[in-house]
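Chemist: need a 3D model of the sequence below.
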Amino acid sequence: MRSYTIRTNLTRCDAEGFALPLGVEASTLPCPAQGYTLEYTPSEDDLSEDAYSFHVVVSHELVRAVLHAAFSLLPDEVFPVIEVGSRDAYRSIDVFATPEMVNKRDFLEIWAAYEPFLLEDATIGAGASGDDPPIEVFLDAWKGVAIHVPVSQRDRIETMLIGLGLREVPETWPIDIERSVLSNSRVRDVLQIVDEHSPDLDELLLQMRESWGLSLDVDRDENIDEGGRALGYTLWHSIIVVEPADGSEHHGAYISIWSTAISLGQVEELIADTLAGMPEWSFQSIYSTDRVAFDERPEELSDLPPRRATVAVHQVGLDVWGDGGEPPPPDSFGTVRPPTNEDE
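Modeler: As a prediction, the model looks like this:
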C-alpha cells in the first residue's frame, strides 16, 4: 500500500463557525443546527422491524467522536460500503459493496488507515452495516453521520447522542441548502500529489475496495441509466492492473481497454479475453470500468460509428511501470493490437 498525505496548504472553511471538511471550499454558507434529525421508516414486510433513521450533523472536530460511538454499536460481523462520485456517463454515484461479511475488527483496522482521508474528502462516503442487530452507520460526502436502526434501538442511539451533547433538532442544514452549495461552494482535492508515486483518490479507492472485498454494486447483466432506461450497446473504458506472469517483482502495468458492450458482464468477459491474448501479464485487479458518452471518445476512436450492434474491443493500451519503484498513475498508454473478436 502506498501511503497518502493530506494537503497542508489548504485553509479549512467554515459556515459561520461550523467547520467544514477540507474538501469543501466555501465562501458564504449558512450555519447548520448541530444535532440530529429523526425519521421513521415503516417496514416493507412482516419479517423486518420498523426503523428509525438518525442523521447527525456536527462541526468537523466532532465528527470522529460521533462516528466511533456509532461504530461501537455495530455487531461483530459487518458489510462495508463505499459511495463515490462516478465518472460513468450514465451514473452519478458509484456504490461498492460486498455480499460477504467482514470481521468488525478488520473493518475498523482498515477504516483507521483511511480515516483522515475519509473525514476530509468531499466526494466519498463510507460506512458499514450489520444483520444482528440490523444497524447501518454511514459517513456521507459532507460528513454527516447516518445511523439506521430498528425502532427497538431508538433509545440506545438517543442515549449515545445525548452523551455526546447532541439533541434532536427540526432541521440541520436549511431546506434550501442545495442552492447555497451550488452558488457558494466547490469541491477541491485534499490529497497531496507530489510526484507520480503519490496515490490519488482512485488508488485509495482501489486499496479500500481490495481490503474490504468490495465490487461495483450494479446488475452485471443489464445496461441501464439512473432512471432505469435501457441503453443497449455503449462505449466502455476499463483500466486493469496486471503483474508479470513470471512472478518478477518491482514492475507491472496498467492495461487500458476501449470496448463496446451491452452489460458490465460482457465487458468483464472482454477483459478476460484480452488478457488471455497477453500471457506475459497476470490479472491483479480492475482499477476502473466506466461507460463513456460517444462524444467523449478518444481521438484514436474518431472513426468509430455512433451506432454499434456488436460486442467488440476497439483499442488496447499498455502502460508499463518499471523496476525502479512504485507504479505511476495510469495516465498514458502505448497502443497494442487488440485480440481478434469474432463479433467485431
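Chemist: only C-alpha atoms for contact and neighbour calcs from this point on.
Modeler: Fine.
Chemist: and the strands in the stretch 1-150 of the chain?
Modeler: 14-15, 18-19, 24-26, 35-41, 51-57, 77-85, 93-97, 102-103, 124-129, 136-139, 145-150 (DSSP state E, counting those that start in this stretch).
Chemist: so which of the ones you listed is the most surrounded?
Modeler: Highest mean neighbour count among the strands of the stretch 1-150 of the chain (mean count of other C-alpha atoms under 10 Å): strand 136-139, with a mean of 24.
Chemist: what residues are up against the residue lying closest to residue 40 once chain neighbours are set aside?
Modeler: Distance criterion C-alpha to C-alpha, 6 or more residues apart in numbering; nearest residue to residue 40, sequence neighbours excluded, is residue 52 at 4.6 Å. Neighbouring residues of residue 52 by C-alpha atoms under 8 Å, 6 or more residues apart in numbering: 38, 39, 40, 41, 148, 149, 150, 151, 154.
Chemist: second chain to compare with the first, below:
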Amino acid sequence: MTPKAGYVSNFEPSDGGGADAEFEEWPDRYVFDIVVSAERLPMLARMLFSMFDGRAYPILDVLGQDGYREVDPYISYDLVGVDVFLDGLREFGEWLYEDGMVGFGLMCEEPFCYAFVDEHKIITLRVDPALKERVEKILAAFDLEMAEGTAGADAAAHEHRNVLLAPDDKPELLGPDEALERLKMKWKVVLNVDPDTNVDDEGKELGVTHWRAVVRVDLPVEDEEAEHVPIDPTKVKYAEVVFEAANLREAEDVTFTQVENLAEEGGVAFEDGMIVLLDRLQEEQFAQVLTRAGVKAKTKAKGKGKGKAKAAPEEHEEGAGVVHVVRWLQ
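Modeler: Modelled structure (predicted):
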C-alpha cells in the first residue's frame, strides 16, 4: 500500500433531536476525513483547532484495558478554555500525535464544530456549513486535495502500540497511565458511558463483573501549594481495589467507600480522591490481578498492612459488592 494524503468530504443532514429523541441533535454539517503525513499532522491539527473560539468540550479516546470495551471514551461535560486544551496539547503532544492507543479532539455547538484526531492519526472534521470554505482554505494551504478515497494507517493490517513504555525500574518516567491521568485533570474529561448499565461493545448485558480500580488520593498540603498543578509524588498516594459490581455507578461507590475505609484504618488523612483507572476484568485478567496482589481468591486474609492486600472470603463469593483486594500501591 502506498500512503496517500488528501481528504474526502460529504454533507450530512441533521439527525437525532426532537422532544422525544434519545440523543441531542447534530445539525446539518460537512464532514471531512483528512490524511496527512506524520510530520505535518501537528501543524494542520493546530490550524483546525484554531477555528474554535473561547471554550469548547475536549474529547479523549483511549484503547484501554477494560475487558469488555475496546475504547474508553472520555469527554468533558463542562466548557473548557481552548487555551487550556492547547496547553495540554503542547505538554503531551509527542504522545498524543504518535501513540497508537489514543485519539483526541474538541467539539463546540455555536457554530457547530467537531475536530478529532483518532488513534490512526486520521483527522475527522464535522463543521457547520458556514465553516466549509474556511476549512477548504486551510486544507489548500497544506496542498491537500479532495480525493475519491484516502489511505491511512487503518487501510491495512496494523498493530496499535504505546509509545510511552516506562521500564519497571524507572518509576519516575511518565507512562501512558500517568499521561492520561494528567490530561483528565487538565481537560476535565470523564468516562462517557451509561453509569447504570453494564454492557459490552455489542450491547450485551453482562450483569455483575469483576472490576479493578486505581485511586489517587491527595494528601493535605499548605495553602500556598493548593494550586500546585504538577502531580507531586510526595503529596499523593495510590490505592488499588478489586471487587464485584453490577454497573459503573455501583463500581464508583464501592471504590470510594473502600478507599475511605482503607485510609481511616491506616490513619491516612486525605483531602480528595480521583479514580485514575476503573476497568472491568475478564476471568484471565482477574486471575492475573490477584496474582500480582499476592492474593488467592479462596484464601482469607489474616491482616492488612501497608502494601498488603485484603483477600477474598474463604469461599470465593459471587455478587455485587464483594471485595477481593484493597491496598496501597507502593
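Chemist: superposed, what's their TM-score?
Modeler: The TM-score (TM-score structural alignment, normalised by the length of the second structure) is 0.80; 286 aligned residues with a C-alpha RMSD of 2.4 Å.
Chemist: picking that back up, export the strands of the stretch 1-150 of the first structure to a markdown table and tack on distance to residue 220 of the first structure?
Modeler: Converted to a markdown table, those look like this (distance: least, C-alpha to C-alpha, whole Å):
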| stretch | distance to residue 220 of the first structure |
| --- | --- |
| strand 14-15 | 42 |
| strand 18-19 | 40 |
| strand 24-26 | 34 |
| strand 35-41 | 30 |
| strand 51-57 | 30 |
| strand 77-85 | 18 |
| strand 93-97 | 13 |
| strand 102-103 | 23 |
| strand 124-129 | 22 |
| strand 136-139 | 25 |
| strand 145-150 | 28 |
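Chemist: show me the one of those strands that comes nearest residue 243 of the first structure.
Modeler: Residue 243 of the first structure lies closest, by C-alpha to C-alpha, to one member of the strands of the stretch 1-150 of the first structure: strand 93-97, at 23.8 Å.
Chemist: quick one: that closest one aligns where in the second structure?
Modeler: Using TM-score structural alignment, strand 93-97 of the first structure lines up with residues 71-75 of the second structure.
Chemist: name the helix or strand for residue 259 of the first structure, please.
Modeler: strand 252-261 (DSSP states H and E).
Chemist: list the contacts of that strand.
Modeler: Contacts to strand 252-261 of the first structure, defined as C-alpha under 8 Å, 6+ apart, come from residues 233-244, 267, 270-271, 308, 310-322, 327, 330, 333.
Chemist: excluding chain neighbours, give the residue nearest to residue 80 of the first structure in space.
Modeler: Nearest to residue 80 of the first structure is residue 128, by C-alpha to C-alpha, 6+ apart, at 4.2 Å.
Chemist: what does the one you found correspond to in the second structure?
Modeler: Match for residue 128 of the first structure (TM-score structural alignment): residue 106.
Chemist: follow-up on the earlier one: spit out the contact partners of the residue nearest to residue 80 of the first structure.
Modeler: 78, 79, 80, 81, 136, 137, 138.
Chemist: which of those sit farthest apart?
Modeler: Across these (C-alpha to C-alpha), the longest gap, 12.3 Å, separates 78 and 138.
Chemist: quick one: the helices in the first structure, in order.
Modeler: Ranges of helices in the first structure, per DSSP state H, are 60-71, 104-120, 154-163, 177-184, 201-212, 264-276.
Chemist: would you indicate which residues of the shortest one are buried?
Modeler: In other words, helix 177-184 of the first structure. For helix 177-184 of the first structure, the buried set under the neighbour-count rule, 16 or more other C-alpha atoms under 10 Å, comprises residue 181.
Chemist: for stretch 254-272 of the first structure, same thing?
Modeler: For stretch 254-272 of the first structure, the neighbour count (16+ other C-alpha under 10 Å) marks 254-264, 266-268, 270-271 as buried.
Chemist: mind checking how far the spatially most central residue of the first structure is from residue 95 of the first structure?
Modeler: Nearest to the mean C-alpha position of the first structure, by C-alpha atoms, centre = their mean, lies residue 84 at 3.4 Å. Applying C-alpha to C-alpha, to the nearest Å, the value for residue 84 of the first structure to residue 95 of the first structure is 7 Å.
Chemist: circling back: now, the most widely separated pair of the buried residues of stretch 254-272 of the first structure?
Modeler: Farthest pair in those, by C-alpha to C-alpha: 254 and 262, 23.7 Å.
Chemist: residue 114 of the first structure -> the second structure?
Modeler: When the second structure is aligned by TM-score structural alignment, residue 114 of the first structure is paired with residue 92.
Chemist: isn't its match right up against residue 178?
Modeler: No. Using C-alpha atoms under 8 Å, residue 92 of the second structure makes no contact with residue 178, being 11.0 Å away.
Chemist: filter the contacts of residue 52 of the first structure by whether they're kept in the second structure.
Modeler: Among the contacts of residue 52 of the first structure, the contacts conserved in the second structure (both residues aligned by TM-score structural alignment, their matches' C-alpha atoms under 8 Å) are 38, 39, 40, 41, 148, 149, 150, 151, 154.
Chemist: quick one: which of these is nearest residue 196 of the first structure?
Modeler: residue 148 (40.5 Å).
Chemist: any idea what that closest one aligns with in the second structure?
Modeler: Using TM-score structural alignment, the equivalent of residue 148 of the first structure in the second structure is residue 126.
Chemist: same check, this time on residue 196 of the first structure
Modeler: Match for residue 196 of the first structure (TM-score structural alignment): residue 171.
Chemist: swap in residue 212 of the first structure?
Modeler: Under the alignment (TM-score structural alignment), residue 212 of the first structure maps onto residue 187 of the second structure.
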